[in-house]
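In: Just to be clear, the model below is a prediction. Sequence and coordinates:
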Amino acid sequence: MSQSTTPTLPVTFRPGRTRAVLLTLGVSMFVVVTAVALLLERLGPGERASFVLTAALLSGVLVLLSRPKVVADEDGVTVVNITRSRRLAWAEILKVNLRPGDPWVFLDLSDGTSMPALGIQPGIARETAIRDARALRALADSRGTGTESR
């Protein structure tokens, strides 16, 4: 990919549709379960509280699942996955991979390891994920070690 096709920095890649679905589901589920807890007359205060707490916990899990993103700036990339974040310098990224069947992008790193980047995932927006993976690959190629990755 040529330099002219790289996005302007800083740029954030995230699975927008997946995020919208998860957050909408989380809010909807919390509202419905809380409403049911409040409307059921046979429940005591402790049972109502447990309904609301359970709804809050399940909604919290969906919020965590909607967290992933990849933020690229002049100095490198910040990969935010479900529970962890990691900052990488451009030189640390040797290759950006999104092969057919992969659930998300994988970054081959200079220390010999591979790291998942859940912020780019083809789930319900395959074309967007492919475009984002190509853009991140172009950025890594132009700012990293110069190793061409295909």
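Out: Cool, the structure landed. Just so it is clear, the model here is predicted, and its values are computed rather than measured. Residues are numbered from 1 along each chain as shown.
In: When you work out contacts or count neighbours from here on, use the C-alpha atoms and nothing else.
Out: Fine.
In: what's the neighbour count on Ala135?
Out: For Ala135, the number of neighbouring residues by other C-alpha atoms under 10 Å comes to 19.
In: residues touching it, list them.
Out: By C-alpha atoms under 8 Å, 6 or more residues apart in numbering, Ala135 lies in contact with Thr5, Thr6, Pro7.
In: most surrounded residue in these?
Out: Thr6 (17 neighbours).
In: quick revisit: out of the contacts of Ala135, which comes closest to Leu98?
Out: Nearest to Leu98, judged by C-alpha to C-alpha, of these is Thr6 at 17.2 Å.
In: let's bring in a second one:
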Amino acid sequence: MTDQTDIPALPVTFRPGRTRAVLLGAGVAIFVVLTVIALLIPGLSTGERTSFIFTGALLFGVLLLLSRPKVVADEAGVTVVNIATSRRLAWAEIIQVNLRPGDPWVFLNLSDGTSLPAMGIQPGIAKAQAISDARALRALADARTPQG
């Protein structure tokens, strides 16, 4: 049974904040370092300098893409944004919210018999926060999913 005080106010967004900060910080650092190297090394052609900067931008883009995951819950349902996909779910579609020991992120068991990874809640760097977020999402799903 879920206590009403455990249920967060909607809308609420769950995302791995520390992981996101590390990825974006690393992306900026990589881009800046490669750009500075491209500008400071004497004797590089314009094409070589451009390729250094392009490589930095490409690596930043990859890390930006990896920092994209989030789970947004509102009154109508949940939007799960993973690295390359986004899916909108009604509350009734979510049967169970799982974060088992060793799981890389939360999995949502759905009414169609499938399971959807919700990468916006992941215990990698901030395990306690991920557990808290998973419990909050579970409480929201339990409160809004018809029992039957």
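Out: Okay, I see it. Model, not experiment: these values are computed from the prediction.
In: Work out the TM-score between the chains.
Out: After superposition, the two chains reach a TM-score of 0.97 (TM-score structural alignment, normalised by the length of the second structure), with 147 aligned residues with a C-alpha RMSD of 0.8 Å.
In: now, among the contacts of Ala135 of the first structure, which is nearest to Thr113 of the first structure?
Out: Using C-alpha to C-alpha, Thr6 comes nearest to Thr113 of the first structure of those, at 25.2 Å.
In: Now do the contacts for the spatially most central residue of the first structure.
Out: With distances taken as C-alpha atoms, centre = their mean, the first structure has Pro68 as the residue nearest its mean C-alpha position (2.3 Å). By C-alpha under 8 Å, 6+ apart, the contact set of Pro68 of the first structure is Arg14, Pro15, Val79, Val80, Asn81, Ile82, Ala117, Leu118, Gly119.
In: same thing with Trp91 of the second structure?
Out: Contact analysis of Trp91 of the second structure by C-alpha under 8 Å, 6+ apart lists Ala76, Gly77, Val78, Ala141, Arg144, Thr145.
In: Check Asn98 of the second structure too.
Out: With contact taken as C-alpha under 8 Å, 6+ apart, Asn98 of the second structure is in contact with Val106, Phe107, Leu108, Asn109, Ala134.
In: Would you mind listing the two of the residues you listed that lie farthest apart?
Out: Spanning the widest gap among those are Asn109 and Ala134, at 13.2 Å by C-alpha to C-alpha.
In: which neighbours do these two share?
Out: In contact with both Asn109 of the second structure and Ala134: Val97, Asn98, using C-alpha under 8 Å, 6+ apart.
In: The first structure: strands as residue ranges?
Out: Along the first structure, counting by DSSP state E, strands occupy 11-13, 69-73, 76-80, 85-89, 93-97, 105-109, 114-117.
In: Show me what the first one is packed against.
Out: For strand 11-13 of the first structure, the packing partners by 3 or more C-alpha pairs under 8 Å, 6 or more residues apart in numbering; DSSP states H and E come out as strand 69-73.
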